[in-house]
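**Q** Predicted model, plus sequence, below.
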Amino acid sequence: MTVQQQTMATEQPLLLQRADPWVYKHEDGFYYFTASVPEYDRIEVRRASTIAGLADAEPVTAWRKRPAGMMSANIWAPEIHCIDGKWYIYFAAARTTETNDGLFDHRMFVLENTAANPLEGEWTEKGQIKTMWESFALDATTFEHRGTRYLVWAQKDPDIQGNSNLYIAPLANPWTLAADGVMLTKPEYDWETIGFLVNEGPAVIKHDGRLFISYSGSATNHHYCMGLLEASEDANPMDPASWTKSAQPVLKMDESRSLFGPGHNSFTKSEDGQDDILVFHARTYKEIVGDPLYDPNRHTFVRKLRWSAEGKPIFE
């Protein structure tokens, strides 16, 4: 049994105090990891040749929050991608004022690095991703499908009750939408609306002729859980009617494993490329003192993603 298999079998955290984990397996043979840090003040990137090796890999600070104004507070949920030979980090950031600590005032931003190794070179700010509204927006992810690159993200529509819905749009370049987004899902089930009305943290995986988008719902305490959208790879991903939504959460609190509030996941591949790997965060205890956003103990877990005979992902 490999170290990676031991980690997944015992469900011990891979990394402590790293929420919203993103693992990207690159063609250079390395896994690249980034996540929200408890201080919410910077973006770190690390790499290793194995998933288990990420635990001991030395993090490099790619970017720090600005001292004031836009991008000065609450740096959340970075993702790293390599697109057309360049590296990009998508992240959300807020601004502080004399009367506001920036909470829930986020917008989405992009960094670019042209070095072959993103732990080296310079990260430059490409600016804010402008969407249909100037409103709370976060958790941008991107994927390519049949020659078109898409962005999927969470945002507050001023005309819809709740905190955030999921949207999809084609990209003109990694930081610019080519068209307005369309809504794929909004919080509607009981398990998506506990504490907050939230659909956020999308992640995309393709399997056996299907597209899947996992996402997270409810407040970030033990009620946090994951839902799933699916569509045929032959369907138009920009058509909301192409997508079917799970009526029940696909991953939720499991007290028997001491996993509380699992969510905000990513997907990657095993070292041999044969297995899909689920990466997610969770706490190991239920009761939280104060605001869950400032409890630092959301840890990174990894687990082999299994598939049913019908070709659907099994998260449990």
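**A** Great, that's in hand. Keep in mind it's a predicted model, so treat the numbers as computed, not measured. Numbers count the residues shown, from 1 in each chain.
**Q** Please count neighbours and contacts with C-alpha atoms only from this point.
**A** OK.
**Q** Identify the residues contacting Arg149.
**A** 142-143, 170-171 (CA atoms under 8 Å, 6 or more residues apart in numbering).
**Q** For Ile288, state which of the residues you listed is nearest.
**A** Thr142 (32.6 Å; CA to CA).
**Q** Would you double-check that that closest one falls in a helix?
**A** No: under DSSP: H, G, I helix; E, B strand; the rest coil, Thr142 falls outside any helix and is assigned strand.
**Q** and the residue nearest the centre of the chain, which of the three is it?
**A** Residue closest to the average C-alpha location in the chain (CA atoms, centre = their mean): Gly201, at 4.4 Å. Three-state assignment for Gly201 (three-state DSSP): strand.
**Q** Against that first model, consider the following:
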Amino acid sequence: MSRADEAPAQPAVPGRRLLLKGAAAAGALTAVPAVASAAPGRAAPYVNPLVRNRADPHIRRHTDGFYYFTATAPEYDRIVLRRARTLNGLATAHESVIWRKHATGDMGAHIWAPEMHRVGGKWYIYFAAAPAERVWDIRVWVLENAHPNPFRGTWVERGQVKTAWETFSLDATTFTHRGTRYLAWAQHEPGMDNNTALWLSEMENPWTLKGPQVRLSTPEYDWECVGFKVNEGASVIARNGRLFMTYSASATDANYCMGLLTADADADLMDPANWSKSPTPVFASNDTTGQYGPGHNCFTVDRDGSDVLVYHARQYEEIDGDPLNDPNRHTRIQKLGWKADGTPDFGVPVADSARERA
């Protein structure tokens, strides 16, 4: 693949990021029955942590009956894939390496936050990567596999998702709403005093934006600006006549937390004025359950069609050294509840559990 065009001189993107993340909507957004929220602090009927040492998790349930799992490996050098018939089964499922970073040039460093989506009868993986020689020039890239089984066939490098600027960008997720496919991602806007904001665009094809791109959210509240000024890792779920877009904010230590944007299902999603923003985090560290820095979530459903929240968190607050070098962000899952007003009830990150459901 050819090297991306060199970026023109721009304000420097704030340097060494404490590991960023990704999330993910699972293709078409079809409403399923809402479920009651688990009581705060009560262990969910799942094994937690579900997958150790895997951050930025993305789980999708496909029509073949399998759950597919991918996530950031702490070495930042490869894309991995698992599948299982149950969510708990992902914990012990065989893990395959389906792609490795390049030795030199583009996609040679910081392989972050992969998401796998099914679009037009093919598999696509969106992920962040940087050139081996410029490891902080991180951009969004796309792989494609035409084989029905993503563990087989050939993963073709479709190239970089080109946005309005050649700046720090990552955490792409794709979803459809009323027949239109969108891409949401995080990117640094030249001249803005932040690390990343959230952006949205319609798509021409699975690796090309149709444009224009619009900014949906920028870090503005104190809880979004601890350590770094970050909005990233978007994921979308459509329920109860609305679209809910979660995202993660602040540095990726115990300050990492999740925010929420909401739009009416009938609204023009490309008009930022149609998205409202929660003034407080909807999911954050919890001393009682011993979970810290929950974020970079996605949504899936259990075998009964009930909503499940997928995210990563650490089991301790204090980190020795740079959080980027700490490998212990583990994938976790729990029931996603719904309030009487139709909005999501995230509760708190559940405590570690050894209970298992068949």
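**A** That came through fine. Values in this document were obtained by computation on a predicted structure and should not be read as measured data.
**Q** what does the residue nearest to the centre of the first structure align to in the second structure?
**A** Superposed on the second structure with TM-score structural alignment, Gly201 of the first structure falls opposite Gly233.
**Q** Identify the residue of the first structure aligned to Trp199 of the second structure.
**A** Correspondence of Trp199 of the second structure to the first structure, assessed by TM-score structural alignment: Tyr167.
**Q** Likewise for Ala172 of the second structure?
**A** Taking TM-score structural alignment, Ala172 of the second structure has Ala140 as its aligned residue in the first structure.
**Q** Give the aligned equivalent of Ala129 of the second structure in the first structure.
**A** Match for Ala129 of the second structure (TM-score structural alignment): Ala93.
**Q** same check, this time on Arg242 of the second structure
**A** In the first structure, Arg242 of the second structure lines up with Arg210, judged by TM-score structural alignment.
**Q** Quick one: residues contacting that match.
**A** Arg210 of the first structure neighbours (CA under 8 Å, 6+ apart): 230-233.
**Q** what's the spacing between the closest residue to the match of Ala172 of the second structure other than its chain neighbours and Lys269 of the first structure?
**A** Spatially, and ignoring its direct neighbours in sequence, Ala140 of the first structure is nearest to Trp153 (4.3 Å; CA to CA, 6 or more residues apart in numbering). Distance from Trp153 of the first structure to Lys269 of the first structure, counting by CA to CA, to the nearest Å: 23 Å.
**Q** now Ile80 of the first structure
**A** With distances defined as CA to CA, the gap from Ile80 of the first structure to Lys269 of the first structure amounts to 15 Å.
**Q** Thr148 of the first structure too?
**A** 22 Å.
**Q** Touching the helix or strand where the match of Ala129 of the second structure lies from outside, list them.
**A** Following DSSP states H and E, one finds Ala93 of the first structure within strand 86-94. Outside strand 86-94 of the first structure, the residues that touch it by CA under 8 Å, 6+ apart are 70-82, 102-116, 118, 137-141, 174.
**Q** Pull out the buried residues from those residues.
**A** 70-82, 102, 104-114, 118, 137-141, 174 (16 or more other CA atoms under 10 Å).
**Q** Now go through those residues and say which are in strands.
**A** Of these, the ones assigned to strands by DSSP state E are 73-82, 107-113, 137-141.
**Q** residues contacting whichever residue in the first structure pairs up with Ile79 of the second structure?
**A** Under the alignment (TM-score structural alignment), Ile79 of the second structure maps onto Ile43 of the first structure. Contact analysis of Ile43 of the first structure by CA under 8 Å, 6+ apart lists 34-37, 61-64, 75, 78.
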